[in-house]
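S.K.: No sequence on hand, only this structure:
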């Protein structure tokens, strides 16, 4: 899908699309491994595999930058994050506009 047709998610603004796809692939593989494990006689070690996911998460630090992981692995819902970003932009614009208008008046 071309970038102009993608939804306006904040993580897509900050992380390259290939990195997003790679992160999603890692998540799908982990889900598949857990699902297969749960369906076999090895289901008894399922709790240990949950701990294994923590190891996978630490290995992601080697594959992704901290900036990318901060955007991809964030727990704050996108709609709330977008509102906060928009508010910050408005405050910055307002601060830059106010001094200019004062100088023009006086």
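M.R.: Noted; the coordinates are in hand. Because the structure is a prediction, the values reported are computed rather than measured.

S.K.: C-alpha only now, for contacts and for neighbours.
M.R.: OK.

S.K.: Same question for stretch 60-72: list its buried residues.
M.R.: Under the neighbour-count criterion of 16 or more other Cα atoms under 10 Å, stretch 60-72 has 68-69, 71-72 buried.

S.K.: And for stretch 10-29?
M.R.: Those would be 11-12, 15, 19-20, 23, for stretch 10-29 by 16+ other Cα under 10 Å.

S.K.: measure residue 11 to residue 27 for me?
M.R.: 16 Å (Cα to Cα, to the nearest Å).

S.K.: Quick one: residues contacting residue 69.
M.R.: residue 61 (Cα atoms under 8 Å, 6 or more residues apart in numbering).

S.K.: one more structure, for comparison:
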């Protein structure tokens, strides 16, 4: 399964990449904001996107909506910090396929993503 990782924090991108590759996922790219995410989604056509909610330039919910408009079948899992319940609801309404809450642990991430295969 090809994955695009979207998060403004480089250490989160690196951490997720290591977790996913260790568990058999192919990370085909990463992006630091929603605008980059849309470009890379178009370019690489991943099977799955992990999307941070709070990012500069374009937030994850706006990017989610744009990706879902391009491909209604796109699988996007939102990643958010504790206490962002209002964003979680908005993302579900925009078509998010799941959620991972920061700080996350490897088992939680892999379990959450494996449901979408």
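M.R.: Okay, I see it. Source: prediction; values computed, not measured.

S.K.: tm score of chain vs chain?
M.R.: Remark: TM-score between the superposed chains equals 0.27 [TM-score structural alignment, normalised by the length of structure 1]; 55 aligned residues with a Cα RMSD of 4.7 Å.

S.K.: these two touch, right, residue 2 of structure 2 and residue 29?
M.R.: No. In this structure residue 2 of structure 2 lies outside contact range of residue 29 using Cα atoms under 8 Å: 9.0 Å.

S.K.: more neighbours, those two?
M.R.: Comparing residue 2 of structure 2 with residue 29 by other Cα atoms under 10 Å, the one with more neighbours is residue 29, at 19 against 16.

S.K.: And for the nearest residue to residue 81 of structure 2 once chain neighbours are set aside, the neighbour number?
M.R.: Setting aside the residues directly before and after it, residue 81 of structure 2 is nearest to residue 102 in space (Cα to Cα, 6 or more residues apart in numbering), at 4.6 Å. Neighbour count of residue 102 of structure 2, defined by other Cα under 10 Å: 12.

S.K.: Pretty sure residue 102 of structure 2 sits against residue 51.
M.R.: No. Counting by Cα under 8 Å, residue 102 of structure 2 stays clear of residue 51, with 11.9 Å between them.

S.K.: okay, and the common contacts of the two?
M.R.: Counting by Cα under 8 Å, 6+ apart, the residues touching both residue 102 of structure 2 and residue 51 are residue 79.

S.K.: residue ranges of the helices in structure 2, please?
M.R.: Taking DSSP state H to define them, one finds helices in structure 2 at 10-22, 34-44, 60-70, 85-93, 106-114.

S.K.: okay, the angle between the last one and helix 10-22?
M.R.: To tie it back to what came earlier, the one meant is helix 106-114 of structure 2. Computed by axes from the mean of the first three to the mean of the last three Cα atoms, to 10 degrees, the angle separating helix 106-114 of structure 2 from helix 10-22 equals 70 degrees.

S.K.: and helix 106-114 of structure 2, what other elements does it pack with?
M.R.: Counting contacts by 3 or more Cα pairs under 8 Å, 6 or more residues apart in numbering; DSSP states H and E, helix 106-114 of structure 2 is packed against strand 98-102.

S.K.: Run through the neighbouring helices and strands of the strand it packs on.
M.R.: Secondary-structure packing of strand 98-102 of structure 2 (3+ Cα pairs under 8 Å, 6+ apart): strand 76-81, helix 106-114.

S.K.: Residues contacting it, please?
M.R.: By Cα under 8 Å, 6+ apart, strand 98-102 of structure 2 touches 76-82, 88, 92, 108-109, 112.

S.K.: switch to 7 Å and redo it
M.R.: Residues from elsewhere that reach strand 98-102 of structure 2 (Cα atoms under 7 Å, 6 or more residues apart in numbering): 77-82, 109.
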